[in-house]
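Student: What follows is a predicted structure for the sequence shown.
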Amino acid sequence: MMETKTIRELCDIVVDCPHSTPKWTTSGKIVIRNNNIKKGRIDFSSPSYTDDEHFNLRVKRAIPRSGDIIITREAPMGEVGMIPERIECCLGQRMVLLRTNPDICDNYYLLYSLQSKFVQHQISWSEGTGTTVSNLRIPHLEQLKIPYVPLKKQRLVASVLKSIEEKIILNEQINNNLAA
């Protein structure tokens, strides 16, 4: 039997987004929305923005920082991405910020684990929980079981998966250039 730990055990911070729509602007601070998160990545090619005042309201619970993971709560449920270096942003609606405890969990290991069939199956247990769309509730999210191995092995697994992901991204870029 494999050892597991919950999100609550692995993360220093599990912060739900404000349950409000930001004031949209044509420039300013980046707001990450559900449609920006796909296949384990955050796509900044079509960013949304808000002003400083509304940005500050949206980061009251926690200021997102590089290496933090964002998971969508609905529409779609269970998509994840990691905030890259040098990006100042806040969360839109229907998402949660996860910050790992670096003493026991590698953030890339958690990112890849959240995309695994094992964890996505647990997330799917939230199907049918909302009145119009399914919703990953915070208590359920915090209790998701993540396969646990020692930190050194987590880093090794994450390093291999990150290398594969970088090759996939490079191949996608090459394919897009060839198609252009």
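Tutor: Noted; the coordinates are in hand. Residues are numbered from 1 along each chain as shown.
Student: make it CA atoms for all contacts and neighbour counts henceforth
Tutor: Noted.
Student: got the contact list for stretch 44-53?
Tutor: Here stretch 44-53 makes contact (CA atoms under 8 Å, 6 or more residues apart in numbering) with 22-33, 36.
Student: For the most centrally placed residue in the chain, what is the enclosing helix or strand?
Tutor: Taking CA atoms, centre = their mean, the centroid of the chain lies closest to Ile70, which sits 2.3 Å from it. Taking DSSP states H and E as the definition, one finds Ile70 inside strand 69-72.
Student: contacting residues around that strand?
Tutor: 34, 37, 77-83, 94-99, 107, 111, 136.
Student: Next SSE downstream of that strand?
Tutor: strand 80-82.
Student: how far does that following strand sit from the chain's center?
Tutor: Distance, stretch centre to chain centre, for strand 80-82: 3 Å (CA atoms, centre = their mean, to the nearest Å).
Student: A further structure is provided below for comparison with the first:
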Amino acid sequence: MHYFDFHYSWEQRKVTEIGKIYIGLVTTMTKHYTDEGTLLIRNSDIKDGKFEFGDNPIYLEKTFAEKNETRMHQIGDVITVHTGDVGTSAVITENEAKSIGFATIVTRPNPKIIDSNYLCSFLNTDKHKKWAVSISTGDGRTNYNLGDYFELVVPVPSIAEQKKIASYIQKLNRLITLHQRKPVVVNSSSTMNALPNQHLYFQVLE
């Protein structure tokens, strides 16, 4: 898990100002399931910074998917859990391009304003997830409503800073995986050396 303390000078912008946002399909799709076709992304497939589909990913029939072409994901889209582990997010890569989400929150970042991997990293912080849980609704299942997500404020440094931060966090995540998720602590001095002049402090724990 990541903990960010963002520098006071960074611009603060509502998520609605940094890209296009929409909700994935919310309709009965079971009858359109197939063994091949258009990949379906469910909330349970979204993990911290990645997708995990298991041994049997679900696909949608070509004709049904084509009727919903406007909902297809593009590379760089950030997909966020709407129901369940709310706030958890991952970025669409070539492997998931043109997939369709089922009741997921989709953010298509404006690349002139925000980097997809940086936004994803921020959405996966404890700070954001705790906020998402605090405003979520639902009986038995936690729901992150789109209207509440619209109120999210995102710290926005320069694109160059965003890319450095996202790259550093991705490297730390890989390090944790290689060490089988043994506790890793990154102190402020090592972070500052890796990101000169970036007032970013975070700690990575199991």
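Tutor: On my side now, so go ahead. The structure displayed is predicted, hence computed values, not measured ones.
Student: Map the residue nearest to the centre of structure 1 across to structure 2 for me.
Tutor: Mapped onto structure 2 by TM-score structural alignment, Ile70 of structure 1 lines up with Ile79.
Student: Then Ser20 of structure 1?
Tutor: So, by TM-score structural alignment, Ser20 of structure 1 is matched to Thr27.
Student: Pull up the gap between that match and Ser189 of structure 2, please.
Tutor: 50 Å (CA to CA, to the nearest Å).
Student: tell me the contacts of Leu40 of structure 2?
Tutor: Here Leu40 of structure 2 is in contact with 57-60, 99-102 (CA under 8 Å, 6+ apart).
Student: Please, which helix or strand holds the spatially closest residue to the match of Ile70 of structure 1 that is not a sequence neighbour?
Tutor: Once flanking residues are discounted, Ile79 of structure 2 sits nearest to Val106: 4.8 Å by CA to CA, 6 or more residues apart in numbering. Using DSSP H and E, Val106 of structure 2 maps to strand 105-109.
Student: And Tyr49 of structure 1? What does it align with in structure 2?
Tutor: Aligned partner of Tyr49 of structure 1 by TM-score structural alignment: Tyr59.
Student: do Lys38 of structure 1 as well
Tutor: By TM-score structural alignment, Lys38 of structure 1 lines up with Lys47.
Student: what's the answer for Gln93 of structure 1, then?
Tutor: So, by TM-score structural alignment, Gln93 of structure 1 is matched to Phe102.
Student: That match contacts Asp45, doesn't it?
Tutor: No. The pair Phe102 of structure 2 / Asp45 is not scored as a contact, 10.4 Å apart, by CA atoms under 8 Å.
Student: overlap in contacts of the two?
Tutor: Common neighbours of Phe102 of structure 2 and Asp45 (CA under 8 Å, 6+ apart) do not exist.
Student: and the longest helix that structure 2 contains, how far from structure 1 on average?
Tutor: Longest helix of structure 2, by residue count under DSSP state H: helix 159-178. Average distance between helix 159-178 of structure 2 and its aligned residues in structure 1, after superposition and using mean CA distance after the TM-score superposition for structure 1, equals 2.0 Å.
Student: For that helix, name the packing helices and strands.
Tutor: Judged by 3 or more CA pairs under 8 Å, 6 or more residues apart in numbering; DSSP states H and E, helix 159-178 of structure 2 is in contact with helix 116-123.
Student: Contacts only, for the aligned residue in structure 1 for Phe122 of structure 2.
Tutor: Here Phe122 of structure 2 is matched to Ser113 in structure 1, going by TM-score structural alignment. By CA under 8 Å, 6+ apart, the contact set of Ser113 of structure 1 is 119, 146-147.
Student: ok, now Lys14 of structure 2?
Tutor: Contacts of Lys14 of structure 2 (CA under 8 Å, 6+ apart): 150-154.
Student: residue ranges of the helices in structure 2, please?
Tutor: So, for structure 2 - with DSSP H - the helices run 62-67, 116-123, 126-135, 146-149, 159-178, 188-194.
Student: Gln74 of structure 2: which of those helices is closest?
Tutor: Of all the helices of structure 2, it is helix 116-123 that lies closest to Gln74 of structure 2, at 11.5 Å by CA to CA.
Student: For the closest one, what is the distance to the chain centroid?
Tutor: Distance, centroid of helix 116-123 of structure 2 to centroid of chain: 6 Å (CA atoms, centre = their mean).
Student: mean deviation (superposed) between that helix and structure 1, please.
Tutor: Helix 116-123 of structure 2 sits 0.4 Å off on average (mean CA distance after the TM-score superposition for structure 1).
Student: quick one: that helix to helix 159-178, angle?
Tutor: Angle between the axes of helix 116-123 of structure 2 and helix 159-178 is 70 degrees (criterion: axes from the mean of the first three to the mean of the last three CA atoms, to 10 degrees).
Student: Thanks a lot, catch you later.
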